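Q: Okay, structure incoming, though there's no sequence with it:
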């Protein structure tokens, strides 16, 4: 009992350290909306001391104009009708005014399914909102320009063509039978066709077949009088650029006469968004998926009721490496461990870094204990091999806890599955280290 109590206390202490030192802003919140425990990043983001935030209602931190977004879904989560919510709100911070944030709220439920607490994640999206608003203003400006120039078409076709040709946007006017009526010079760059030769031709004759089928629903909605947008458009497999297209109905005297196409090159924006996503989901030291990505993958696997094996890995002797050779050597060991695990696992398996010297491996389609033991044994062998660090060989081992999820079992949460594997890992470590233990053995 003392050993189990000690393990629980150690696990709780580690949870609180990880929770407080997490690079993401989060807080535990009661059902009444009062903040029970904010972590350090949460306090820094809000510009408030922890003592001030504890027992403060979350609603008091939200701009009154956005508070209504939270009320109804919050009640549904508390009532057990909804698992989570994600909204964008403005948070009130001292001296800095409103801070645009993405608020993610998830329920923490007991074994009976009753919501006991809620976890609130806060992400600063001020820069993203600024880019969105900038893009919207740019889009609005383009729409205004196109509409204005189209009205002048009858008076000065040459003037309109010159203006459109010098805007770095794909612009076209398409008729009710999906025929081109007007195109700017960017069509020459994208499709290698003179704009003057496109007039009267069907859109289906110009676009690749798969692109046409992808965009046809947008065309149909535009002809029905609806303004619609299409993201991640690739006009050719040979062209790496990514486009964001807007289709605006051409309505005259209450009748749809066609629609305008404005397609903007957003390749650079997508690249930056991917960089931001990678920063949010990848561990910067090893390049492995981080805790957030692991939980998402594990939740998905559990919802699919698939057969898989979960390996909770703690490196034995890692602290001694740090103490004797320094943190740079420790980082090199972690990177080597990540590379070795990736080398022996399959492409559809996941190797993630949980925190410190703890890793988690999800091996797909593992349906029996023999296969799980074989993988665990390989992981122990590859992680116990010496690692050369600055001319010195260091040796660590691995204690591994294995949770085997077989198809048809009752679904469990990611936290429960990780807790089971974590407990088995500690049993393996107490049994002599550099070994593994299956849950239930």
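A: Okay, I see it. As the structure is a computational prediction, the values presented were derived from the model and not from experiment.
Q: Only C-alpha atoms from now on, for both contacts and neighbour counts.
A: OK.
Q: Tell me who's in contact with residue 404.
A: 307, 308, 309, 310, 366, 367, 368, 369, 372, 438, 439 (CA atoms under 8 Å, 6 or more residues apart in numbering).
Q: Surely the third one touches residue 364?
A: To tie it back to what came earlier, the one meant is residue 309. Yes: in terms of CA atoms under 8 Å, residue 309 counts as a neighbour of residue 364; the distance is 6.7 Å.
Q: So which of these two has more stuff around it?
A: When neighbours are counted by other CA atoms under 10 Å, residue 309 and residue 364 differ, and residue 309 comes out ahead with 28 against 19.
Q: this is the other structure I want to compare:
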């Protein structure tokens, strides 16, 4: 017996066969009908639709034969698959390839065989439609042509099955994507700290989140019965409706405004409103989505500041009338105000300056009179402010909120220019410039503190999300390391929370010292940290970094004469490269668990335990590198802690039907 050698493209052929998902399936009438008709047409007792697998030939239809499969080593069909042409054996006893074949010498005592190859659309031969008889027989060209026609019927059924399978797969993928998208939208909608509302085209509330109800003071059930206009301050309704009409007309994609809602007790609440219009695939408008932030506190501050400016301006005006008769009195008053105050004529020359000019410009205020603003301010600052001077001379009160004088470039000033009038004509303008440096610094500190973890000084969750968004947008590879302290609660319980805080700060310091200076180190909260490392595109590098992290964290911490043992479990995912959300590679361990170290065997499913854990977490993990790293971290926990695990590639997840 001569066993047919494997085709050169065997791996590709087997992949095409298995993609049909047909092996070991139940009998199907479509295939059995073809087998019966072929048996009748050719007058043979046995007709098989044979699919040649790696070690066997499996029969999708087996007319006249009880067996469902036979070994590939003794298969006639394997020879037909190898040649990719019709194989006819008129008498097996006269063919040295089959004369001593167990299927010839024993049941079913094959003497005659004719097998037509079954080809897929990509040209791969996956099996045969074969005729078998226990007696030798001849087979002419007409019969060969007819057998080929029958084989084409089987091929059409296989192609139909492949198309149906592809359609089902696509439908299931779309269904899962839609479910994930809806879950994400609901999570963002409900948990965002911003008020969110979905409003229909008639202005009625369709859905609101909890934050929105807190802002406007109505519960969700009440809002669903009302329109946005009914809870808006009457003075703001027209502007809101006009901008909504612009969206519906397609003249704007979004709009933003500041407006007031009226709470049930009639109290107005100022909000910053951003609205977008959702359209269907045909472009028809569906509904509005509104995002609302309560800015009442800011409005109160602005009102207080406006009142302060109004009061100060009024005071200056009153003083000016009086000080026309007494410049010395005006000088005394203005010299004691914490602002730069000056009078400028239409030629842009100083007519008056207070004592603050001496401190800022190191110049005697009395010597500045008659000198141009350009001389004192410098050319660059003068040209930047000249448009404001022109507007003031045109009769407009204007303010420039970000003025820097060359004499004190580190300070920031807010300058107001007020037209000076006499007999109905603008004769110049008054200058009031306030030092707002500390206010700007406070605002900057507040912005920075919103992105930093107060305990460790690392980036916080919000900063991480911003950084990950930028990394994803760049399309370049990066690695995520999800780090969770082992037994941190026990340390807290034993040594106290103050010690726990010291430990967390030390871990933060070690992480920052271990990774590169341009890597992103973040504390998510509690004892969870994340490192995002740019440019890492292979599992070996990711494992090396994970090992360094485990080693750095596992060093005991000396405190108050005691050594506190600590360690961390690390989940790794490679992301950003085209076509991958994860990476295969070796699982590694150090310290307490060296037995966990190892590599993925050739031909085995990469990192199967991690992939199975990801499957248990749900399909949404496959789309989120941070979730994948989190799941891999739990695999490291289960592996004994003080170790790391690398998340699988996206194709490994697909092989597990995640």
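A: It's in. What you see is a predicted model, and the numbers here were worked out from it, not measured in a lab.
Q: mapped onto structure 2, which of the contacts of residue 404 of structure 1 hold?
A: Retained in structure 2: 307, 308, 309, 310, out of those (criterion both residues aligned by TM-score structural alignment, their matches' CA atoms under 8 Å).
Q: mind putting these in TSV, secondary structure and distance to residue 65 of structure 1 included?
A: Below are these laid out as TSV (DSSP: H, G, I helix; E, B strand; the rest coil; distance: CA to CA, whole Å):
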residue	secondary structure	distance to residue 65 of structure 1
307	coil	46
308	strand	46
309	strand	47
310	strand	44
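Q: Tell me the counterpart of residue 242 of structure 1 in structure 2.
A: Residue 242 of structure 1 maps onto residue 412 in structure 2 when the alignment is built from TM-score structural alignment.
Q: Which helix or strand contains that match?
A: strand 408-422 (DSSP states H and E).
Q: helices and strands around that strand, which ones?
A: helix 379-393, strand 398-405, strand 425-435, helix 437-449 (3 or more CA pairs under 8 Å, 6 or more residues apart in numbering; DSSP states H and E).
Q: Mean deviation, the second one versus structure 1?
A: Between strand 398-405 of structure 2 and its aligned stretch in structure 1, the superposed structures give an average distance of 2.3 Å (mean CA distance after the TM-score superposition for structure 1).
Q: Identify the residues contacting that strand?
A: 377, 381, 388, 391-392, 410-418.
Q: Closest one of the residues you listed to residue 552 of structure 2?
A: Nearest to residue 552 of structure 2 among these is residue 410, at 41.5 Å by CA to CA.
Q: Excluding covalently adjacent residues, which one is nearest to the closest one?
A: Spatially, and ignoring its direct neighbours in sequence, residue 410 of structure 2 is nearest to residue 404 (7.5 Å; CA to CA, 6 or more residues apart in numbering).
Q: re the thing from before, for the helices and strands packed on strand 408-422 of structure 2, give me JSON lines that also has mean neighbour count.
A: Putting these into JSON lines (neighbours: other CA atoms under 10 Å) gives the following:
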{"stretch": "helix 379-393", "mean neighbour count": "16"}
{"stretch": "strand 398-405", "mean neighbour count": "16"}
{"stretch": "strand 425-435", "mean neighbour count": "20"}
{"stretch": "helix 437-449", "mean neighbour count": "12"}
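Q: Residue 48 of structure 2 is nearest to which of those?
A: The closest of these to residue 48 of structure 2 is helix 437-449. By CA to CA, the value is 73.8 Å.
Q: and after the closest one, which helix or strand comes next?
A: helix 461-474.
Q: Buried residues in that following helix, which are they?
A: Across helix 461-474 of structure 2, burial judged by 16 or more other CA atoms under 10 Å covers 461, 463, 464, 468, 471.
Q: do the same with stretch 104-120 of structure 1
A: 104, 105, 106, 107, 108, 115, 117, 118, 119, 120.
Q: Tell me the one among the residues you listed nearest to residue 194 of structure 1.
A: Nearest member of the buried residues of stretch 104-120 of structure 1 to residue 194 of structure 1, counting by CA to CA, is residue 104, at 49.4 Å.
Q: Let's verify that closest one: helix, strand, or coil?
A: Following DSSP: H, G, I helix; E, B strand; the rest coil, residue 104 of structure 1 is assigned to strand.
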